[in-house]
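S.K.: next come a sequence and a model predicted from it.
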Amino acid sequence: MKYLIVGLGNIGPEYHNTRHNIGFMVLDALAKASNLVFSDKRYGAVVDMPLKGRRLILLKPSTYMNLSGFAVRYYMQQEKIPLENVLVIVDDLALPFGTLRLKGKGSDAGHNGLKHIALTLGTENYARLRFGIGNNFPKGHQVDYVLSPFDEDDWSTMPERLEAAGEIVKSFCLAGINITMNQFNKK
């Protein structure tokens, strides 16, 4: 079985380690834990990750956040991956830092990456792992906040939160979304 695991973010050094790039960071940690290295391919950086008889295609789109749907659609078609085997990892302002929530579908909640994926695929019925980045910013400064680096407090627990996100990704592929949501969303 094949799975497409998409970490949302923006390419370029100016976006490295920013809150909006948490999807990239989750996939980087997952790949590093398995000694895998991403290769630059069409529409993004990609690596194949074997997992107990399954094949996980980890994708960090190079389309920039607002055009993420193009990369998702391309790899779904190229690899013949059904929608139920797609998981998108995304930053979420509505959750406190480090909170992880897996959902089987939902609205874009104003997130441009999710908005473009839904528009491109023609549905909001795809799984997403929401990684809380908090919302400690003055009114009207949301863009500055999501494009800024994490603070020291966040970095102190980042390795553990990235590892927990990786465990959710693996469980999604091995146990399915319902069991994974029941196990991890309570924490």
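M.R.: Cool, the structure landed. Numbers count the residues shown, from 1 in each chain.
S.K.: going forward, measure contacts between C-alpha atoms and count neighbours the same way
M.R.: Noted.
S.K.: distance of I117 relative to G166?
M.R.: To G166, I117 is 22 Å away according to CA to CA, to the nearest Å.
S.K.: ok, those two, which is more surrounded?
M.R.: Applying other CA atoms under 10 Å to I117 and G166 shows that I117 carries more neighbours, namely 24 against 19.
S.K.: quick check: closest non-adjacent residue to the more buried one.
M.R.: Spatial nearest neighbour of I117, excluding adjacent residues (CA to CA, 6 or more residues apart in numbering): G69 at 3.8 Å.
S.K.: now for the helix or strand harbouring the one you found, which elements pack on it?
M.R.: Taking DSSP states H and E as the definition, G69 sits inside helix 68-79. On a contact count with 3 or more CA pairs under 8 Å, 6 or more residues apart in numbering; DSSP states H and E, helix 68-79 meets strand 2-7, strand 54-61, helix 112-121.
S.K.: check it against this one:
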Amino acid sequence: RATVHGQHIWLLEPQTFMNLSGKSVAALARFFKIAPEEILVAHDELDIAPGQAKLKRGGSHAGHNGLRDIHAQLGSPDYWRLRIGIGHPGIKAEVANWVLKKPAPDQRVLIEDSITHSLKAWPAMLAGEMDKATLLVHTTKPPRPKPPRPE
């Protein structure tokens, strides 16, 4: 348990195999009476390039075995996910090895940068401003300034 920006949060790193992580998530949620929509799961995402992250609520597990177990144990897919891009190896048969190995140094830097960028959305998440948090996570470049209006 921690307090961040005046909000009490629970940080959970399951000590199970990733494929069984739902057991820990559901146990914490039941014990502290945490609704699925109040849960944020950070996970690797094959369908997103390294250096990018996406924040979304609900949806399918898309074949991710950790999410599959969380869905099953919570009895709901209606939790928030911070999807950290790791890219796809390009060949389906290589996916298992890809997700288990350490990323190449250049990809590791991109992944770490996307995590650092995503942390900028924490204050909005803690305030329950998930639309704002989503925009912050999805925006990787500063907005272009608008040209001055002609007078």
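M.R.: It's in. The model shown is predicted, which means the values in this text are computed figures rather than measured ones.
S.K.: need the TM-score from the superposition.
M.R.: TM-score of the superposed chains, computed with TM-score structural alignment, normalised by the length of structure 2, equals 0.83; 140 aligned residues with a CA RMSD of 1.7 Å.
S.K.: including distance to A31 of structure 1, could the helices and strands packed on helix 68-79 of structure 1 go into TSV?
M.R.: Output for the helices and strands packed on helix 68-79 of structure 1, formatted as TSV (distance: least, CA to CA, whole Å):
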stretch	distance to A31 of structure 1
strand 2-7	12
strand 54-61	8
helix 112-121	22
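S.K.: of all those, which one comes closest to M158 of structure 1?
M.R.: Proximity to M158 of structure 1 (CA to CA) singles out strand 2-7 among the helices and strands packed on helix 68-79 of structure 1, at 16.1 Å.
S.K.: and the contacts of the closest one?
M.R.: Applying CA atoms under 8 Å, 6 or more residues apart in numbering, the external contacts of strand 2-7 of structure 1 come out as 22-27, 54-61, 72, 75-76, 79, 81, 85-90, 169, 173.
S.K.: before we move on, what about stretch 50-61 of structure 1?
M.R.: By CA under 8 Å, 6+ apart, stretch 50-61 of structure 1 touches 1-10, 23-24, 27, 43-49, 68, 71-72, 170, 173-174.
S.K.: state the span of structure 2 onto which it is aligned.
M.R.: Stretch 50-61 of structure 1 corresponds to residues 3-14 in structure 2, going by TM-score structural alignment.
S.K.: show me what G110 of structure 1 aligns to in structure 2.
M.R.: In structure 2, G110 of structure 1 lands on G63 (TM-score structural alignment).
S.K.: measure its match to L40 of structure 2 for me?
M.R.: 18 Å.
S.K.: same check, this time on F32 of structure 2
M.R.: 15 Å.
S.K.: check A72 of structure 2 too.
M.R.: 16 Å.
S.K.: between those two, which has more neighbouring residues?
M.R.: Per other CA under 10 Å, whichever of A72 of structure 2 and L40 has more neighbours is L40, with 16 against 13.
S.K.: what's the average distance for the helix ranked longest in structure 1 when superposed on structure 2?
M.R.: When structure 1 is parsed with DSSP state H, its longest helix is helix 152-175. Per the superposition on structure 2, helix 152-175 of structure 1 and its aligned residues are separated by 2.6 Å on average (mean CA distance after the TM-score superposition for structure 1).
S.K.: good, wrapping up.
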